[in-house]
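Undergrad: have a look at this prediction, sequence included:
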Amino acid sequence: MAVAVTSPFAQELRGWRTRRRLSQLDLAIAAETSQRYLSFLEQGRSHPGRTMVVRLAEVLGLSLRERNALLLTAGYAPLFPESSLDAPELGAVRHALETILRGHLPYPAVVTRPFGVLVAANPAFELLTEGCAPELLTGTVNVLRLALHPDGLARRVVNLPEWGRHITDSLRNRSNHSPDPALDALIAELDGYLPPVEPGPGHLGFAVPLRLRSEGGELRLITTLTSFATATDITLSELHLEAFLPADQATSDLLRARFGA
């Protein structure tokens, strides 16, 4: 007979372990504890110490925000701070990001927060905003919405079905790893903008280049995504730098002619 889960921590722990597809034994070994103790935690029969909560969160690969949330369910104060991006303590980070953005010219690069919220961009980013509806570029700009909305970049994307699905599939994988209703709502919205796709022999799936119409001809771009893996501040840990690179010499020549360098 199953024992009812009685505490928020017990429910969260079992939920995260299930999402990560770990057995109790696997998680117990990785967290350097016993399966029996882990079973008691998931049943609400034992209460973990703060160190054990932190250790379990790390083994489960939780984000800093998720680790704070797990600590709260166990009755402990959050461990990781969440600073404003314009806070003095993140001044060096802002300078580093500005340097990287400038250094990536003549190619576009952007810094975003979770779910595609734009934080900063270099001048070459205007390549991706040309012809987009003004309402997509005012207030809080979401680069994912900007990319796939019919009144945004999408109208210039030659391979929209494949490239768009590459974006939404990546978001869906993120949602499976760290569920969030807001992310699910965004995925549903973006999916609604995309035409159906039938992958053929030329469909790469994991590395779909962006084929973009421009006045100078078709541009072919690939992207790299960078994050601050060792960050201990939530704001910093959730920033992503997305850098666009030319996929062929013609694209490189066009961008160099336009944005210099």
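TA: Sure thing, it's come through. Numbering: from 1, shown residues only.
Undergrad: CA only for contacts and neighbour counts going forward, please
TA: Fine.
Undergrad: what sits against the closest residue to Arg20 other than its chain neighbours?
TA: Counting by C-alpha to C-alpha, 6 or more residues apart in numbering, Arg20 lies nearest to Leu60, which is 7.0 Å off, once chain neighbours are set aside. Applying C-alpha atoms under 8 Å, 6 or more residues apart in numbering, we find Leu60 in contact with Trp16, Arg17, Arg20, Leu27.
Undergrad: tell me which element the last one falls in.
TA: Right, Leu27. Using DSSP states H and E, Leu27 sits in helix 24-30.
Undergrad: what does whichever helix or strand comes after that helix rub up against?
TA: Toward the C-terminal end, the helix or strand that comes next after helix 24-30 (DSSP H and E) is helix 35-43. Contact with helix 35-43 is made by 3-6, 9-11, 13-14, 24-25, 28-29, 46-48, as judged by C-alpha under 8 Å, 6+ apart.
Undergrad: the structure to be compared is supplied as follows:
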Amino acid sequence: MAITASGSAASAVPADRSGVGPLLRAWRERRRLSQLELALRADSSARHLSFIETGRSRPSEEMVLRLAEHLDVPVRERNALLLAAGYAPRYPQTPLDDPALDALRDGMRRLIGGYEPYPALIVDGSYTVVAANRGVTMLLEGVPESLLAPAPNAMRLTLHPQGLAPRIRNLREWRGHLLAQMERQLALHRSDALRALYEEVAAYPVPDRDAGAEDEPAGPVAYFALPLRIEHAGRVLSFVSSIATFNTPMDVTVAELAVETLLPADPATAKYLHSLAG
């Protein structure tokens, strides 16, 4: 159904600067869309969208969700938009250990288990490790128990000076990549826990230059993505990272789960991992 400024799906309310309007405007500006562009995508009008953003009209629940969809708003923040508009949250947040998610948990564990001998892990929205396969366990050999229990955090494990950081040969590059990833996430999620984690790991000491700068492979190396170059048992292994999330999630917990896999970036790394598995 098309929703316009004169349609019954929105009711006039006193103009103010609070509520859902400013939030929607912030998301639209973040996506670099004009009011007209967003209105056309949402089958509405620029005038109606202007009324919503300035608080002159209260959008229907359907309109809030439609705009959120076209703005690619994360599921958790869609609930925030609904609350700001005076509606109940639409998306539940099911605890990961809830029996309702048994099949999902089992499927994800099978997924990362089938990826062995290559490392793979599952993290939540705060980078807490939900599950990891034996490839990850191999990389974490020697990491202090204090970083591994009770709920290890992937960012802390990677960048902490007692974690994997001393073994990463291109730490400055990889650290920059991870911090940029967290900054992009913080731009989309209002999370005090994630902000505190970012500030913590960003404050960890970093060397003036990468330890592996002098031992780069001889000759040109055709890396197709930034590699993680990490030392294990006297060898330098190279990986490229891939992150997968669920398509069209309907639950906040599920929406924030991510599967990260580390693919060997060169034949030597692949051969070594298969030799360990053998």
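TA: Arrived safely. Predicted, not measured: the structure shown is a model, and the values here were computed from it.
Undergrad: quick one on the thing from earlier: can you tell me how far the aligned residue in the second structure for the residue nearest to Arg20 of the first structure is from Gln181 of the second structure?
TA: In the second structure, the residue matched to Leu60 of the first structure (TM-score structural alignment) is Leu71. From Leu71 of the second structure across to Gln181 of the second structure, the span is 20 Å (C-alpha to C-alpha, to the nearest Å).
Undergrad: where do the strands sit along the second structure?
TA: Taking DSSP state E to define them, one finds strands in the second structure at 11-12, 57-58, 120-123, 129-132, 228-232, 235-244, 258-264.
Undergrad: Arg169 of the second structure: which of these is closest?
TA: Closest to Arg169 of the second structure of those, according to C-alpha to C-alpha: strand 228-232, at 5.4 Å.
Undergrad: from the contact counts, what lies against that closest one?
TA: Packing contacts for strand 228-232 of the second structure, counted by 3 or more C-alpha pairs under 8 Å, 6 or more residues apart in numbering; DSSP states H and E, involve strand 235-244.
Undergrad: what span of the first structure lines up against the strand it packs on?
TA: The aligned range for strand 235-244 of the second structure is 217-226, by TM-score structural alignment.
Undergrad: got the buried residues for that stretch?
TA: Within stretch 217-226 of the first structure, the residues that count as buried by 16 or more other C-alpha atoms under 10 Å are Glu218, Leu219, Arg220, Leu221, Thr223.
Undergrad: identify, from those, the entry nearest to Phe206 of the first structure.
TA: Thr223 (11.5 Å).
Undergrad: show me the contacts for that closest one.
TA: Listed by C-alpha under 8 Å, 6+ apart, the contact set of Thr223 of the first structure reads Pro209, Glu242, Ala243, Phe244, Leu245.
Undergrad: if we go to 10 Å?
TA: Thr223 of the first structure is in contact with Pro108, Ala109, Ala207, Val208, Pro209, Leu210, Glu242, Ala243, Phe244, Leu245, Pro246, Ala247, counting by C-alpha atoms under 10 Å, 6 or more residues apart in numbering.
Undergrad: again with Leu212 of the first structure
TA: Going by C-alpha under 10 Å, 6+ apart, Leu212 of the first structure touches 127-128, 153-160, 218-221, 251.
Undergrad: helices of the stretch 101-250 of the second structure, start to end?
TA: All helices of the stretch 101-250 of the second structure, identified by DSSP state H, counting those that start in this stretch, fall at 102-114, 134-139, 145-148, 154-159, 171-188, 192-202.
Undergrad: which of these sits most buried?
TA: helix 154-159 (a mean of 22; mean count of other C-alpha atoms under 10 Å).
Undergrad: corresponding residues in the first structure for that one?
TA: Aligned using TM-score structural alignment, helix 154-159 of the second structure spans residues 143-148 in the first structure.
Undergrad: after superposing, tell me the mean distance of that stretch to the second structure.
TA: Taken over the aligned residues, the distance from stretch 143-148 of the first structure to the second structure averages 0.6 Å (mean C-alpha distance after the TM-score superposition for the first structure).
Undergrad: next one: that stretch to chain centre, how far?
TA: What separates the centre of stretch 143-148 of the first structure from the centre of its chain is 14 Å, taken as C-alpha atoms, centre = their mean, to the nearest Å.
Undergrad: save the helices of the stretch 101-250 of the second structure as CSV, and put in distance to Asp251 of the second structure too.
TA: CSV is the format used below for those (distance: least, C-alpha to C-alpha, whole Å):
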stretch, distance to Asp251 of the second structure
helix 102-114, 12
helix 134-139, 27
helix 145-148, 28
helix 154-159, 22
helix 171-188, 17
helix 192-202, 19
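Undergrad: what's the closest of those to Ala84 of the second structure?
TA: helix 171-188 (16.7 Å).
Undergrad: the closest one: average distance to aligned residues in the first structure?
TA: Compared with the first structure after fitting, helix 171-188 of the second structure has a mean deviation of 1.7 Å; criterion: mean C-alpha distance after the TM-score superposition for the first structure.
Undergrad: other SSEs contacting that helix?
TA: helix 20-30, helix 154-159, helix 192-202, strand 228-232 (3 or more C-alpha pairs under 10 Å, 6 or more residues apart in numbering; DSSP states H and E).
Undergrad: between helix 171-188 and the last one, find me the angle.
TA: Computed with axes from the mean of the first three to the mean of the last three C-alpha atoms, to 10 degrees, the direction of strand 228-232 of the second structure lies at 130 degrees from that of helix 171-188.
Undergrad: repeat for the first one
TA: With the same axes, to 10 degrees as the criterion, the two stretches helix 20-30 of the second structure and helix 171-188 enclose an angle of 140 degrees.
Undergrad: whereabouts in the first structure does helix 20-30 of the second structure align?
TA: The alignment of helix 20-30 of the second structure onto the first structure (TM-score structural alignment) spans residues 9-19.
Undergrad: what about that stretch, how far off from the second structure?
TA: So stretch 9-19 of the first structure averages 1.6 Å relative to the second structure (mean C-alpha distance after the TM-score superposition for the first structure).
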